[in-house]
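Peer 1: give me a 3D structure for the following:
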Amino acid sequence: MTTEATLPPLDEILATARVVALPLAARFRGVEVREALLFEGPEGWTEFSPFVEYDDAEAATWLAAAIDFGWMPQPAARRDAIAVNATVPAVPAASVAGILARFDGCRTAKVKVAEPGQRLSDDVARVRAVREAMGAEGRIRVDANGAWNVDEAEHAIHALAEFDLEYAEQPCASVDELAELRRRVKYMGIPIAADESVRKAADPLAVARAGAADLLVIKAQPLGGVRRALAIVAEAGLPVVVSSALDTSVGLAMGAALAAALPDLDYDCGLGTAALFTADVVSPPLAPHGGMLPVGRVIPDAALLDEHAASAERRDWWLARLGRCWDELSRRL
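Peer 2: Next comes the predicted model:
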């Protein structure tokens, strides 16, 4: 947690806690329904939604971010709207146009590649379909979520280079692999971005010190909140893209607060992911219009919280997880 924040009593968090389950338009990151726990603090509504496979030590950092956003005033905004990218899951090429149509006015697309069970030819076909749909002026970035080894990544980047990539995000899992790959493909002029090597690392600055990336992809929840993320960016000294963790509109507002507070923001951000949902807790959802996302807090709609409430079993699972993560944070203070 940030040094300015204090840990509110667990009962105070539980008093407003709501667990929701939101369906997705297409399977994304192995998920078809996204679960999240929302609660309200003195500063407004906030979100705790670490992915279900994360352990309590990792998830507790997400809770620190949620508490910081709900209980502490956020850094001043330098902009009132954020340019965002479309996000294309690992869908068949024939489904690409339908996905892109959900992202109003976005001129950049992040395309998921290296999906388990798929082949490089599937990635090539998907990226080709994105290029055809967006035209020559569209920007395309690919995200492998660390699934390739160095040789596989080098081969894949060669195969995808004809589509004029803006950058390749987390092509390999480790910092050493990223550094080696960056050395190998530097002549091609395709930058390497690090995501998991920042948000899941014990030392989020290691990738910058190793010269293993040209830019960082940062997310507010996994890094412990807006202020902590800003401090990491300042120390890393690299350009950044602010992205979501498949958040509801409440969590996206936290990401937008981070993007708005950055001194420099040269890339479109991955905060348009509400467009991937078929339902949300805010009406209208915090989705892109004209390729832009407004900056500001949002308030969930009570009827939508009821309509999309998770089952009693899943609610109990999330509340138990919240309690364990609260205990973990209390030990860190």
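Peer 1: switch to C-alpha atoms for all contacts and neighbour counts from now on
Peer 2: Fine.
Peer 1: show the contacting residues for residue 196.
Peer 2: 145, 146, 170, 173 (Cα atoms under 8 Å, 6 or more residues apart in numbering).
Peer 1: give me the element residue 34 is part of.
Peer 2: Taking DSSP states H and E as the criterion, residue 34 maps to strand 31-41.
Peer 1: residues near residue 184, how many?
Peer 2: Taking other Cα atoms under 10 Å as the neighbour definition, residue 184 ends up with a count of 13.
Peer 1: go on, the one 4 residues further on?
Peer 2: Residue 188 sits with 11 neighbouring residues when counted by other Cα under 10 Å.
Peer 1: how close does it get to residue 50?
Peer 2: Computed with Cα to Cα, to the nearest Å, the distance linking residue 188 and residue 50 is 36 Å.
Peer 1: likewise for residue 19?
Peer 2: From residue 19 across to residue 50, the span is 13 Å (Cα to Cα).
Peer 1: again, but for residue 183
Peer 2: Taking Cα to Cα as the measure, residue 183 falls 33 Å from residue 50.
Peer 1: could you also give me the structure for this next sequence, so I can compare it with the first?
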Amino acid sequence: MPTPTVPNGVPPLEELLASAHVVSLPMRVKFRGIMEREALLLHGPLGWGEFGPFPEYADGEASRWLAAAVEAGWQGFPPPLRSSIPVNATVPAVSADRVPDVLARFGRVDAVKVKVAERGHTLDDDAARLAAVRSALPDAAIRVDANGGWDVPTAVSALTRLAGVGLEYAEQPVPTIDGLAEVRSRLRAAGTPVLIAADESVRKESDPLRVARAGAADLIVVKVAPLGGVRRALEIVAQAGLPAVVSSALDTSVGIRAGLALAASLPELPYACGLGTVSLFESDISTDPLVADDGAILLRDVSADAGLLSQFAASPERRDWWLARLRRVHTLLTAP
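Peer 2: Take a look at the predicted model:
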């Protein structure tokens, strides 16, 4: 018998609550300022879905994450066009001497994303981190992610300096769309060969296509959960008319599976994807995690392991917090 649904194709709240598991996974290194990644996992008739908006996100924004989880568990993914997805390694804002250890967890890779502009770190720290990556991987494509941490003059100055290692692109160097357009214009006028990628200016905007209309980026970074699912992300990429990089929102293997579904469904995939972030966890929720092998992840389904769900179950207080959030967001998502 088909699963009963409420408005907008979302299962009843009771069904979601009955399948919910809240986990807290320890990180190997600090990432986005955290050492524990919490997420709520849902088990539907078609597989597992992940609801993991960061705690600071408001319920309205979090509702897109629930829509993505419902798509994964109750609707399924579009047919794939490819079965192997190239992925990059990710180097957090660690000291240069720790770079080899971080890279070693990813195995052989052809591309690396390096965090820069982290609070408490200087441009000298960023330059040293990039130099260490280039020393370890002379032929790899290197991209940097500033998470909007610079203003326009600082971004132009920093990227002019960091371009010396050979940057594939710079992701979200400044917070605003107008700022991205200005940075891009100044770099091009100066002949600095760094492409600009928009991330937060796509996934956190009420109008994710404005960045393309403003000529503010050369490519866009798309993440399944913040955009409301694989199908919605495919629509945004098609309408934007820009090359796309599929990236992770620091997901478990369940969330990575959705990212792989998006990358597998895009008509073109010109860049390695940021879907190798399970390697940043001490443990995953699957005994067969979705991690890179020889620079790529093969498209396959993944299941959460009951033992790991129990081992890494969040505290009762945090579980209650997440279930309360699920109730609120479900109300928003099913409103007429």
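Peer 1: work out the TM-score between the chains.
Peer 2: Once the chains are laid over each other, their TM-score by TM-score structural alignment, normalised by the length of the first structure reads 0.97; 328 aligned residues with a Cα RMSD of 1.0 Å.
Peer 1: what do residue 19 and residue 50 of the first structure both touch?
Peer 2: With contacts taken as Cα under 8 Å, 6+ apart, residue 19 of the first structure and residue 50 have residue 36 as neighbours in common.
Peer 1: related to what we said a few turns ago, list just the nearest of the contacts of residue 196 of the first structure to residue 93 of the first structure.
Peer 2: When the contacts of residue 196 of the first structure are compared for distance to residue 93 of the first structure (Cα to Cα), residue 145 comes out closest, at 19.5 Å.
Peer 1: quick one: secondary structure of the closest one?
Peer 2: Three-state secondary structure (criterion: DSSP: H, G, I helix; E, B strand; the rest coil) places residue 145 of the first structure in coil.
Peer 1: leaving out sequence neighbours, find the closest residue to it.
Peer 2: By the measure of Cα to Cα, 6 or more residues apart in numbering, the closest residue to residue 145 of the first structure outside its immediate chain neighbours is residue 170, 5.4 Å from it.
Peer 1: what about the equivalent of that neighbour over in the second structure, how many neighbours?
Peer 2: Using TM-score structural alignment, the partner of residue 170 of the first structure in the second structure is residue 172. Under the neighbour criterion other Cα under 10 Å, residue 172 of the second structure is assigned a count of 28.
Peer 1: now residue 172 of the second structure: how far from residue 202 of the second structure?
Peer 2: 10 Å.
Peer 1: where do the helices of the second structure begin and end?
Peer 2: Using DSSP state H, the helices found in the second structure span residues 13-19, 59-70, 99-104, 123-136, 152-162, 177-190, 200-203, 210-213, 224-227, 230-240, 253-265, 306-311, 316-333.
Peer 1: nearest to residue 48 of the second structure, out of these?
Peer 2: Checking the helices of the second structure against residue 48 of the second structure by Cα to Cα gives helix 253-265 as the closest, at 6.3 Å.
Peer 1: superposed on the first structure, what's the mean shift for the closest one?
Peer 2: Helix 253-265 of the second structure, aligned to the first structure and superposed, deviates on average by 0.4 Å (mean Cα distance after the TM-score superposition for the first structure).
Peer 1: give me the distance between stretch 265-279 of the second structure and the centre of its chain.
Peer 2: Stretch 265-279 of the second structure sits 10 Å away from the centroid of its parent chain (Cα atoms, centre = their mean, to the nearest Å).
Peer 1: same deal with stretch 35-50 of the second structure?
Peer 2: Between the mean C-alpha position of stretch 35-50 of the second structure and that of its chain there is a distance of 15 Å (Cα atoms, centre = their mean).
Peer 1: onto which residues of the first structure does that stretch map?
Peer 2: On the basis of TM-score structural alignment, stretch 35-50 of the second structure is assigned to residues 32-47 in the first structure.
Peer 1: and what of stretch 236-243 of the second structure?
Peer 2: Taking TM-score structural alignment, stretch 236-243 of the second structure hits residues 232-239 over in the first structure.
Peer 1: what about that stretch, distance to the chain center?
Peer 2: Average the C-alpha atoms of stretch 232-239 of the first structure, do the same for its chain, and the two points are 18 Å apart (Cα atoms, centre = their mean).
Peer 1: not counting its own residues, what contacts that stretch?
Peer 2: By Cα under 8 Å, 6+ apart, the surrounding residues in contact with stretch 232-239 of the first structure are 204, 205, 208, 209, 214, 215, 216, 240, 264, 265, 266.
Peer 1: which one of those residues sits closest to residue 287 of the first structure?
Peer 2: Sorting the contacts of stretch 232-239 of the first structure by how near they are to residue 287 of the first structure, with Cα to Cα, puts residue 265 at the top with 19.2 Å.
Peer 1: between the contacts of stretch 232-239 of the first structure, which has the most around it?
Peer 2: residue 216 (28 neighbours).
Peer 1: trace that residue over to the second structure, please.
Peer 2: With TM-score structural alignment as the criterion, the equivalent of residue 216 of the first structure in the second structure is residue 220.
Peer 1: next, the contact list for its match, please.
Peer 2: Contacts were defined as Cα under 8 Å, 6+ apart; by that measure residue 220 of the second structure touches 197, 198, 199, 202, 237, 242, 243, 244, 245.
Peer 1: emit the PyMOL select command for whichever of the residues you listed are buried.
Peer 2: Those of those that meet the burial criterion (16 or more other Cα atoms under 10 Å) are gathered into one PyMOL selection, given here:
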select buried, resi 197+198+199+202+237+242+243+244+245
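Peer 1: I'd like the contacts of residue 220 of the second structure written out as CSV, with distance to residue 113 of the second structure added.
Peer 2: Rendered in CSV, the data for these read as follows (distance: Cα to Cα, whole Å):
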residue, distance to residue 113 of the second structure
197, 12
198, 14
199, 13
202, 19
237, 21
242, 20
243, 17
244, 15
245, 12
